[in-house]
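Engineer: no sequence for this one, just the structure:
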């Protein structure tokens, strides 16, 4: 099926969201991710598709989230120009982008280019260093959550992968609430990768942390298409 690429989030943190195509993820080694199959090297095709998706933006909430299967720095330059034009035409005053940790020293480039506040989201997934890097293959090394918070106001966590522990998830939630302005918690959905979903762990999380649904700064994705974009890519 085709990926859904435009949606409107009407509840907390109301905004429009677009899923764009980009060049291959510079990291591209996360063991749980198969969305990188949506990446491409055919620049004209990507740019043309992205123009069509961006043409749907109305400016309804004056807030736009742009995601792609990787980092915002891997979007074609022409697409970045198109986003900037949409921001101007639709009077967008806040932008959400995703970025891998490797780009942490380049975030100001985007802020200066677009000239509006940007909330950068980083997929930390977990603060358990062993699980994050040896199992999930994230390639993200830091000393403590304060190191991450110096660069990113928002992080994404992953819950429900077989091998995770309740103790590590408790610590992840503690750090999220203590050090970050916003966060997104994703329940793991099995895909074409070999990692398995732990239903018991997700049930435990739901019972213990469902109260976070009432926190305006925390979004929980019980399914990875809950924002209205994504799906199963045609490859």
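Structural biologist: Okay, I see it. From a predicted model like this one, the values you see are computed outputs, not experimental measurements.
Engineer: only C-alpha atoms for contact and neighbour calcs from this point on.
Structural biologist: Fine.
Engineer: ok, and the closest non-adjacent residue to the residue most central in space within the chain?
Structural biologist: In the chain, the centroid-proximal residue (C-alpha atoms, centre = their mean) is residue 98; its distance is 5.1 Å. Computed as C-alpha to C-alpha, 6 or more residues apart in numbering, the closest residue to residue 98 that is not its neighbour in sequence is residue 121, at 4.7 Å.
Engineer: tally up the residues packed near that neighbour, please.
Structural biologist: 23 (other C-alpha atoms under 10 Å).
Engineer: for this structure, what's the longest strand?
Structural biologist: strand 118-125 (DSSP state E).
Engineer: coming back round to it: isn't the residue nearest to the centre of the chain up against residue 120?
Structural biologist: Yes. With contact defined as C-alpha atoms under 8 Å, residue 98 counts as touching residue 120 (5.5 Å).
Engineer: want to compare, so here's the second one:
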């Protein structure tokens, strides 16, 4: 049984919900087993999501919505319910997830939630194009110009670290570039999950020794365990 609602109280206090959604439009990332939470039954999705959204109190005025895909894969009913809760609880800031392929459609969400600050998080995983495409099967390639353009639309990127094939140098560079271009980064230490991507224990030891201080950096969300946000679907 999973947990779909939690409060983050330490850094960037907010309420967080894990919602069910339609299948991720991309759905080919080699490290992701998360898409098992998807459904094609719209009624079932809303039936699961509505009680979760009813738990929101609005006490921090900030809400993070995560789902196994992008905000664009939430059902119309769930989006409408989020909007009602946001108005009723006077929420000022919402975090949503998006896949890169949607980066030209972000205005649709901003227009739908007018008057609320929308912060988009995107799974970039690494700034190394070759590694992202070949190892993570995330099929897009970006250059400096793209990162600059993206940084104007996207609040935060998620970086996946300590996987086999990565080097210390790559991780160092990823964190450097993440902080250079974006207001915020989420750094996720990979945990084996039955996919073809594997965790590198030596890199984990090196990373924790050298980067644990990121926990105190206001611009960084460091997930040593992917359950650190307190929401997960078993």
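Structural biologist: Perfect, I can see it now. What you see is a predicted model, and the numbers here were worked out from it, not measured in a lab.
Engineer: once they're superposed, tell me the TM-score.
Structural biologist: Here the TM-score for the pair of chains, by TM-score structural alignment, normalised by the length of the second structure, is 0.96; 231 aligned residues with a C-alpha RMSD of 0.9 Å.
Engineer: about what we covered before: next up, the contacts around the residue nearest to residue 98 of the first structure.
Structural biologist: Residues near residue 121 of the first structure by C-alpha atoms under 8 Å, 6 or more residues apart in numbering: 96, 97, 98, 99, 152, 153, 154, 155, 156, 183.
Engineer: ok, and the closest non-adjacent residue to the second one?
Structural biologist: Yep, that's residue 97 of the first structure we're talking about. residue 120 is the one closest to residue 97 of the first structure (C-alpha to C-alpha, 6+ apart), at 5.0 Å.
Engineer: dump the residue contacts of the one you found.
Structural biologist: Applying C-alpha under 8 Å, 6+ apart to residue 120 of the first structure gives the contacts 96, 97, 98, 99, 107, 152, 153, 154.
Engineer: ok, and those in the second structure?
Structural biologist: Of the contacts of residue 120 of the first structure, the ones still in contact in the second structure (both residues aligned by TM-score structural alignment, their matches' C-alpha atoms under 8 Å) are 96, 97, 98, 99, 152, 153, 154.
Engineer: buried ones among these?
Structural biologist: Applying 16 or more other C-alpha atoms under 10 Å to these, the neighbour count classes 96, 97, 98, 99, 152, 153, 154 as buried.
Engineer: the last one is in contact with residue 179, isn't it?
Structural biologist: The reference is to residue 154 of the first structure. No. Using C-alpha under 8 Å as the test, residue 154 of the first structure is too far from residue 179 to be in contact (9.4 Å).
Engineer: all strands for the first structure, in order.
Structural biologist: When assigned using DSSP E, the strands of the first structure occupy the ranges 6-9, 15-20, 63-68, 94-98, 118-125, 154-159, 182-187, 218-221.
Engineer: tell me which of those sits nearest to residue 143 of the first structure.
Structural biologist: Proximity to residue 143 of the first structure (C-alpha to C-alpha) singles out strand 118-125 among the strands of the first structure, at 12.9 Å.
Engineer: taking strand 94-98 as reference, get the angle to that closest one.
Structural biologist: Calculated by axes from the mean of the first three to the mean of the last three C-alpha atoms, to 10 degrees, strand 118-125 of the first structure forms an angle of 30 degrees with strand 94-98.
Engineer: show me how far strand 118-125 of the first structure is from its chain's centre.
Structural biologist: The chain centre lies 6 Å from the centre of strand 118-125 of the first structure; the measure is C-alpha atoms, centre = their mean, to the nearest Å.
Engineer: after superposition, how close is it to the second structure?
Structural biologist: Superposing on the second structure and averaging over aligned pairs (mean C-alpha distance after the TM-score superposition for the first structure), strand 118-125 of the first structure comes out at 0.4 Å.
Engineer: ok, now which ones touch residue 83 of the first structure?
Structural biologist: Contacts of residue 83 of the first structure (C-alpha under 8 Å, 6+ apart): residue 54.
Engineer: redo that, cut-off 10 Å
Structural biologist: Taking C-alpha atoms under 10 Å, 6 or more residues apart in numbering, we find residue 83 of the first structure in contact with 50, 51, 54, 55, 57, 64, 66, 77, 89, 95, 114.
Engineer: out of these, the closest to residue 196 of the first structure would be?
Structural biologist: Distances from residue 196 of the first structure to the contacts of residue 83 of the first structure, taken by C-alpha to C-alpha, are shortest for residue 66, at 28.3 Å.
Engineer: any chance you could map the helices in the first structure?
Structural biologist: Assigned by DSSP state H, the helices in the first structure fall at 43-54, 77-89, 107-114, 129-130, 145-149, 166-179, 199-209.
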